[in-house]
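Student: show me the folded form of this:
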Amino acid sequence: MSLLQPLSSAATFARASERVTTSAVVPARAVAARKVDAPAENDGYWSITASLGTGGLSLSSAADATGRAAALTDIAALGIETTTGIVMDIRDRLIEARSPGADRNALNAEIGALKEQLAATAASSTYDGQNWLHLEAGQRPKVQSVVASVSRSGPGELAVNLADFDTGRSVVTSSENAADGVLTRAHAGLTRSGGTYAYFLLDANAAVPTSSPVREVALADSTNSAELDGMIAAVDSMLTGLYEAGASLGAMRKGIAGDDGFLDSIPEMIESAVGERIETAMTGDEALRAALQVRDQLQAAGLNMANGDMRALSDLFR
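Tutor: Just a heads-up that it's a prediction; the model follows:
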């Protein structure tokens, strides 16, 4: 009997040692859950973080692309809005010039200053190397494609939706072909008295200028009422073109704005999802670890009791 007790105690100790080893692995796995950088470390956690994290990175890149498109459209729209306001100021000066006794030379100086503002506004409406309001020499209007939205077409697949914008709708000045810009092209028509007119507002020194007998909108003491009517009508035509440009840019921006904020929030949602998945797994590991610790404590207590009984029996038979 004295031989059986030590053997039983040794077996119990061996099993307890095995449990202690198992319980030591659990907290190590829980701690490592947040630090998995390769599949070899923990393929389960790697699968979770890689699949969700990659989607977050893709959507983050998509958000950057739509943000760029939104900024480009906003800059162009702001430039058109500013240009429209300045052209309306020029129109007011032309109307004032019809008043008897108006100082047309002074009004023309004001119009000249406003023209400089127009040229500066068009030239500065640039974002990320693109300008939808002004064309340099050698450039012509073209269709620009931007990322308007991004959607999921299937598990792990992103569908990038592009929107096309024809810059011919928004160009106001051109140093290549004057006919490409709303303010550099000729606007022809009839005055109220039945006379013909053909005027442009800005001279951008285009390689292909407007053809004669087109004249620039400008005032002089010799400017007559029919010429003023023609200038005002030409400026009205320019304003119509600017309104149309603003409407086109507004429609473009609306399509981009619908996805902008949503895409920004998705990476945060994915990051939260990754955290919750790991927290859930870690919570299970922690519960298992606690149970193993309690079991180990009970086994240790039982082992102590068994060893105590063995010593008592040994003393009895001595």
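
Student: use CA for all of it now, contacts and neighbours both
Tutor: OK.

Student: show me what the helix or strand harbouring residue 71 is packed up against.
Tutor: Element membership for residue 71 (DSSP states H and E) is helix 43-96. When contacts are defined as 3 or more C-alpha pairs under 8 Å, 6 or more residues apart in numbering; DSSP states H and E, helix 43-96 sits against helix 104-124, strand 126-127, strand 143-154, helix 225-317.

Student: out of the ones you listed, which comes closest to residue 176?
Tutor: helix 104-124 (13.8 Å; C-alpha to C-alpha).

Student: so how far is the closest one from its chain's centroid?
Tutor: Computed by C-alpha atoms, centre = their mean, to the nearest Å, the chain-centroid distance of helix 104-124 equals 35 Å.

Student: quick one: buried residues of that helix?
Tutor: If you call a residue buried by 16 or more other C-alpha atoms under 10 Å, then helix 104-124 has these buried ones: 104, 107-108, 111-112, 114-115, 117-119, 121-123.

Student: ok, stretch 22-32 next?
Tutor: 23, 26-27, 29-30.

Student: contact partners of that stretch?
Tutor: Residues outside stretch 22-32 that contact it (C-alpha atoms under 8 Å, 6 or more residues apart in numbering): 281-282, 285-286, 288-289, 292-293.

Student: let's see this one next, to set against the first:
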Amino acid sequence: MTSILTNAAAMAALQTLRAIDNGLETTQARVSSGMRVETAADNAAYWSIATTMRSDNRALSTVADALGLGAAKVDTAYTALENVIDVMSEIKAKLVAAREPGVDKTKINDELRELKSQLLSAAQSASFSGENWLYNSNLSPLGTKSVVASFVRSANGNVSVATLDFNTANSVLVDIKDPSRGYLTKAIDADLLQETPTATPRYYHLIVAPGSTAPASSTEIVIDGSTTYEALDDMISVVDNLTKQLTNAASTLGAITKRIEMQESFVATLNDVIDKGIGRLVDADMNEESTRLKALQTQQQLGIQSLSIANSSAENILQLFRQ
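Tutor: Prediction:
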């Protein structure tokens, strides 16, 4: 039946054209944005996951920056310690040279004084971003220093920040307020370092930092013409013991540096993996979308043609009323 009130064919063609236009609009949006899930309306579950992971990835990027800052602090402390160890070896060599008969101990002491000044300078200079792990001028200890290492999201959705911790008690060289907290300022009993201790304490310290006081009942490592061989032996033992302790401290910092490097590499890889995972959830397949776009454009043209034919069929009724 043909009706001038209801054109069923035109209505069907129009409905089809609307569906094609909706599909074309969706495909064009995917092609222009490169994403098949751009808003929550596209796929609420995937959009929620992708949004959370993007937020976590930004946090991981900040962790990477924090690791770089932490690495710089550790490297600064390690470099200074390495220099101090070299100077300590030189001091030990000078003390051994002072044990030779007939040597001018006063001249050697002049060299020792300059070497000790270098030790103090290295400790004071080992500062990065306002932090110095080798030199303390505060009443309280420097304590434990933390380097942000990772951003962690648990299975139940809780988040936390993991850190790498280093106790600066293992690295402080000079402590003005409490000499016993610094390797170079503390007193060491030379008697305990002998193969056969005599139970007669003989305390020595290496330097006295400006603004501080010498450890009680302790003798600074200074030599002159009256310095005995026994005293020189004690000083050599103390310097050697300090060098070993400083070497252990440098080894610890070196291990932390290696750990930071490994963590930096892991965080960078994890960032890439998360980005790739997000892409799998929300990115559009451009090959597929371009093919669909071409097909929808063709369907749109056919839909318009069908609607035109359906509308023109009603006009043919006018021919029946012509004479």
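
Student: can you calculate the TM-score here?
Tutor: The pair, once superposed, lands on a TM-score of 0.80 when counted by TM-score structural alignment, normalised by the length of the first structure; 317 aligned residues with a C-alpha RMSD of 3.8 Å.

Student: could you export the helices and strands packed on helix 43-96 of the first structure as CSV, including distance to residue 170 of the first structure?
Tutor: Below are those laid out as CSV (distance: least, C-alpha to C-alpha, whole Å):
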stretch, distance to residue 170 of the first structure
helix 104-124, 10
strand 126-127, 13
strand 143-154, 11
helix 225-317, 5
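
Student: how about the ones you listed, which one is nearest residue 34 of the first structure?
Tutor: helix 225-317 (7.3 Å).

Student: pull the distance from the closest one to the chain's centre.
Tutor: 18 Å.

Student: ok, back up a step: show me the buried residues of stretch 22-32 of the first structure that map onto strands.
Tutor: Among the buried residues of stretch 22-32 of the first structure, no member is found in strands (DSSP state E).

Student: which one of these sits closest to residue 98 of the first structure?
Tutor: Once C-alpha to C-alpha is applied, the member of the buried residues of stretch 22-32 of the first structure that ends up nearest residue 98 of the first structure is residue 30, at 84.5 Å.

Student: can you tell me how far the closest one sits from residue 211 of the first structure?
Tutor: Distance of residue 30 of the first structure to residue 211 of the first structure, computed by C-alpha to C-alpha, to the nearest Å: 79 Å.

Student: also residue 118 of the first structure?
Tutor: 22 Å.

Student: the buried residues of stretch 22-32 of the first structure: which two are farthest apart?
Tutor: 23 and 30 (11.4 Å).

Student: just put the buried residues of stretch 22-32 of the first structure in TSV and tack on distance to residue 62 of the first structure.
Tutor: Output for the buried residues of stretch 22-32 of the first structure, formatted as TSV (distance: C-alpha to C-alpha, whole Å):
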residue	distance to residue 62 of the first structure
23	44
26	39
27	38
29	35
30	33
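
Student: what is the nearest of those to residue 80 of the first structure?
Tutor: Nearest member of the buried residues of stretch 22-32 of the first structure to residue 80 of the first structure, counting by C-alpha to C-alpha, is residue 30, at 58.0 Å.

Student: the helix holding residue 71 of the first structure vs the second structure, average distance?
Tutor: By mean C-alpha distance after the TM-score superposition for the first structure, the fitted helix 43-96 of the first structure averages 2.2 Å away from its aligned residues in the second structure.
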